[in-house]
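>>> Could you look at this predicted model? Sequence included:
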Amino acid sequence: MGEALTFVSSHFIALWTETLLYGSYTALYAICMHVLLDRRRHRFAENTPMITMASGLFLLGTAHVIVNFARGIQAFTVVENTPREVYSAFGTPISVAKQSIYTSTVILSDSLLIFRCYTVWGQNWKVILVPVVLLVLGGTTGFVTVYQFTVVEPGNEDGVYTGSLKSWATAAYGFSLAANVLVTSLIAWRIWRHTRRVRAIVEGVEKARYDRALAMVIESGAIYSLSLTIMLIMYTLNTHGQRIVYDALSQIAGIMPTLIIVRIGLGVNAHNTAEDTSHTLRFAHSTTTTTTLHSPAVQSARSGTTQTNDDATIAYDDPQASNISLHPPLKASHSTCRSLIKRSDAGSGSGDSSYA
């Protein structure tokens, strides 16, 4: 291993990096709660699962940074211990707690992404079957890895790169990466399919908005997957720098799902610009008269009702109800839109067109 970054300095830089990310995460979480609890946008009960998971991720991120601080205090302020002795004691309770918190964070973060995919695909459990298997395998190998840390000889700073510990850790990172790449691809594919349908009905700014929605999902999923890839490569190469990415991932794993929730709730596009007020990316249950490009069969022709989802939907204000002129205008009337989308759904063999 190279000596440019030492064993102790990698832990110090990792603590500093995680602290910066945690500060950003705290602000993002506050915004997320404001969005989810805003009664003007949607009902509280419908967002309880998202509130619970977002809060769980934030609590785990907080616990991880606290444990990291506690180890830093032990390493740099307790006279009878040297930093190397503290950080190379992988089997101590505080070290095991740190590994357990990270593993739990990854499981919850991946679960939230899979739940989002499940919603986007119209609650089709077959779509998420493989991701769920990868989630279970990743969680199992992750906690086996935590146990493997307890048997590393104290003082052996390279013990994490050898033996069964490295095999289990590599497997855990690999399963998590595979699950994230697969689920992000499924969500992107689903939105892309509906983008093609909508382009036949909506032009101009609406087309751009769908493109940005697709970019949002890809960007958000790619950040965590890319970080995990870097982490896996650096760990495989036995470099001390992997600890910096490892601690950062404990915050990134919570930041990315929370960011998706905030961006959808606030109607912000992939380039951080607000949408026009007459065309808003909203959570379900808009208070205005809407034509929702959403199914099961977008509008139910038999009951004359509009069905929505707990996840986000694209809603268009009714110009006849609000006297708002849409620029550019829709290419077809609302009734025609219903007919076209139903016909599209029937032709594709899909009974649901929900997406986030």
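Arrived safely, thanks for sending.
>>> Going by C-alpha atoms from here, please, whenever you check contacts or count neighbours.
Noted.
>>> Where is the longest helix in the protein?
helix 163-199 (DSSP state H).
>>> And the following helix or strand past that helix, what does it pack against?
Per DSSP states H and E, the first helix or strand lying C-terminal to helix 163-199 is helix 205-236. Helices and strands touching helix 205-236, by 3 or more CA pairs under 8 Å, 6 or more residues apart in numbering; DSSP states H and E, are helix 163-199, helix 242-266.
>>> that older thread, tell me the buried residues in the longest helix of the chain?
Buried positions in helix 163-199, judged by neighbour count with 16 or more other CA atoms under 10 Å: 165-166, 168-177, 179-188, 190-192, 194-195, 198.
>>> Dump the helices and strands packed on helix 205-236 to a markdown table, plus distance to Thr236.
Below are the helices and strands packed on helix 205-236 laid out as a markdown table (distance: least, CA to CA, whole Å):
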| stretch | distance to Thr236 |
| --- | --- |
| helix 163-199 | 8 |
| helix 242-266 | 9 |
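>>> For Tyr29, find the nearest of these.
Among the helices and strands packed on helix 205-236, helix 242-266 comes nearest to Tyr29, with 6.8 Å by CA to CA.
>>> Show the secondary-structure elements that that closest one is packed against.
Checking 3+ CA pairs under 8 Å, 6+ apart, helix 242-266 ends up next to helix 7-37, helix 48-77, helix 93-120, helix 205-236, strand 279-283.
>>> mind giving me a markdown table with these and columns for mean neighbour count and distance to Tyr316?
Formatted as a markdown table, the helices and strands packed on helix 242-266 follow (neighbours: other CA atoms under 10 Å; distance: least, CA to CA, whole Å):
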| stretch | mean neighbour count | distance to Tyr316 |
| --- | --- | --- |
| helix 7-37 | 18 | 20 |
| helix 48-77 | 18 | 24 |
| helix 93-120 | 21 | 19 |
| helix 205-236 | 18 | 10 |
| strand 279-283 | 22 | 6 |
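>>> nearest to Val144, of these?
Closest among those, using CA to CA: helix 93-120, at 10.1 Å.
>>> Off-centre distance for that closest one?
11 Å (CA atoms, centre = their mean, to the nearest Å).
>>> Report the secondary structure state of the nearest residue to Thr150 once chain neighbours are set aside.
If the residues on either side of it in the chain are set aside, Thr150 comes closest to Gly91, at 3.8 Å by CA to CA, 6 or more residues apart in numbering. When classified by DSSP: H, G, I helix; E, B strand; the rest coil, Gly91 comes out as coil.
>>> Could you do His240 as well?
coil.
>>> ok, and here's another one to check against it:
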Amino acid sequence: MCGERNYRAILTCLWIEGLLYGSYLPLFLGSAYICAYTRPNKYLLTLAASVFVVCTIQALLDFATLLYTPEIVANTFCTGGVCLGCDGDTESRVNQIELQDILWMIVDAGGIVNQLMADGLLIYRAFVLWKPRFWVIVIPTTTLLGTVVCGLLHTYATSQTYLIRLHAPLSETTPPPKWVTLEALDLTALSIESALITTTNVLTTALIAYRIWWITVGLSRALGGRATRKYYRVLTMIVESGGIYTMSIITRLAFMYVLPDDRKIFIIVHP
């Protein structure tokens, strides 16, 4: 049945996003408790709360997109990275696509801000652990800036395709050459962005984990293994959390290329 694959794929992607958000909630609550009571730090608490609020807004907007674009969800098939209506483009479908693009642009803007805050915090932690060796954060900082640039390019491409669709007559069935160029730019920006996010997270996680391990080894020699157990637990948590997030980015990137017909669907997932 036309549209069934798209329907299942979108629901699956949003289900995965819901699971990731549900996994993030206890982590945020734990971080907030530590920053508020165990080791009070109003700046880190504010940053953690800001990241959580933006993530929540992104998740709500993604679900709002699902609820307010039923024709796109249930009556769409994708081929070659291009998604079309099973019954052609009706006025209501075009209106829903325009609404979808607007919501996606808001979500993308939130993603840029969130990535800047979250990865910026990781880089700051690496800086604190490694200072005065400032050179260790040069590459992560560069990749973070590159991530922001790619995110802006992605948002720009989405906004331009939205404007093209907004001013195009309903009878026009062939996209203009600029549309194809923007789609290529969008895919390239997303691919590079995913690679840069992965690089930033792998580098910062490795820097933080190695530094904690190195400090722990020294403390273990001086104080014994029992005194450093909590540091090993922290080390494990850092590696696991960084690894899970990195794998989610790599998985999305892989699906975008392995299943090019459903590329537009995987773009909406925000790990």
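Yes, it's here. Owing to the predicted nature of the structure, the values given are computational and were not obtained by experimental measurement.
>>> Superpose the two chains and report the TM-score.
Here the TM-score for the pair of chains, by TM-score structural alignment, normalised by the length of the second structure, is 0.74; 239 aligned residues with a CA RMSD of 3.4 Å.
>>> re the thing from before, look up how far Gln99 of the first structure lies from the residue nearest to Thr150 of the first structure.
10 Å (CA to CA, to the nearest Å).
>>> same check, this time on Val132 of the first structure
Where Gln99 of the first structure is concerned, Val132 of the first structure sits at a distance of 22 Å (CA to CA).
>>> next one: Thr82 of the first structure
21 Å.
>>> Straight-line length of stretch 256-271 of the second structure, end to end?
Stretch 256-271 of the second structure stretches 14 Å from its first residue to its last (CA to CA).
>>> hang on, Ile197 of the second structure packs against Val149?
No. Contact status for Ile197 of the second structure versus Val149: not in contact, 11.8 Å apart, counting by CA atoms under 8 Å.
>>> count of neighbours near the residue nearest to Thr150 of the first structure?
Gly91 of the first structure has 18 neighbours, counted by other CA atoms under 10 Å.
>>> and it, what is it in contact with?
Phe149, Thr150, Val151, Val152, Pro154 (CA atoms under 8 Å, 6 or more residues apart in numbering).
>>> go again using 10 Å as the cut-off
By CA atoms under 10 Å, 6 or more residues apart in numbering, Gly91 of the first structure lies in contact with Ala97, Val146, Tyr147, Gln148, Phe149, Thr150, Val151, Val152, Glu153, Pro154.
>>> Per the alignment, the third one pairs with which residue of the second structure?
Looking back up the chat, that one is Tyr147 of the first structure. Aligned counterpart of Tyr147 of the first structure in the second structure: Tyr156 (TM-score structural alignment).
>>> does its match really touch Ile102, like I thought?
No. Taking contacts as CA atoms under 10 Å, Tyr156 of the second structure lies outside contact range of Ile102: 11.8 Å.
>>> shared neighbours, those two?
Asp108, Tyr162.
>>> which residues does the residue nearest to the spatial centre of the first structure contact?
By CA atoms, centre = their mean, the first structure has its centre lying nearest to Pro257, at 2.7 Å. Shown in contact with Pro257 of the first structure (CA under 10 Å, 6+ apart): Met50, Met53, Ala54, Leu57, Ser109, Asp110, Leu112, Leu113, Arg116, Ser220, Gly221, Tyr224.
>>> What is the aligned counterpart of the first one in the second structure?
Spelled out, that is Met50 of the first structure. Met50 of the first structure maps onto Leu44 in the second structure, by TM-score structural alignment.
>>> quick one: the closest residue to its match other than its chain neighbours and Ala49 of the second structure, what's the gap?
Nearest non-adjacent residue to Leu44 of the second structure, counting by CA to CA, 6+ apart: Cys35, 6.6 Å away. With the distance defined as CA to CA, Cys35 of the second structure ends up 10 Å from Ala49 of the second structure.
>>> Give the residues shared as contacts by these two.
Leu29, Tyr43.
>>> Tell me how many other residues surround Glu153 of the first structure.
Glu153 of the first structure, neighbours per other CA under 10 Å, totals 15.
>>> Let me know the secondary structure of it.
coil.
>>> can you tell me how far the counterpart of Thr204 of the second structure in the first structure sits from Leu228 of the first structure?
Aligned by TM-score structural alignment, Thr204 of the second structure pairs with Val183 of the first structure. Distance of Val183 of the first structure to Leu228 of the first structure, computed by CA to CA: 15 Å.
>>> out of the helices and strands packed on helix 242-266 of the first structure, which comes closest to Thr292 of the first structure?
Comparing these by CA to CA, strand 279-283 comes nearest, at 10.4 Å.
>>> just checking, what packs against whichever helix or strand comes after the closest one?
Using DSSP H and E, the helix or strand that directly follows strand 279-283 of the first structure along the chain is strand 290-292. On a contact count with 3 or more CA pairs under 10 Å, 6 or more residues apart in numbering; DSSP states H and E, strand 290-292 of the first structure meets strand 305-306, strand 312-317, helix 334-348.
>>> For Val181 of the first structure, give me its contacts.
Here Val181 of the first structure is in contact with Pro131, Ile218, Gly221, Ala222, Tyr224, Ser225, Leu226 (CA under 10 Å, 6+ apart).
>>> can you rerun that using 8 Å?
Val181 of the first structure neighbours (CA under 8 Å, 6+ apart): Gly221, Ala222, Ser225.
>>> Give the aligned equivalent of the first one in the second structure.
Aligned against the second structure by TM-score structural alignment, Gly221 of the first structure finds its counterpart in Gly242.
>>> how far away is the residue nearest to Phe134 of the second structure when sequence neighbours are not counted from Leu219 of the second structure?
Spatial nearest neighbour of Phe134 of the second structure, chain neighbours left out: Phe127 (6.7 Å); criterion: CA to CA, 6+ apart. According to CA to CA, Phe127 of the second structure stands 21 Å off from Leu219 of the second structure.
>>> Right, I'll call it a day here.
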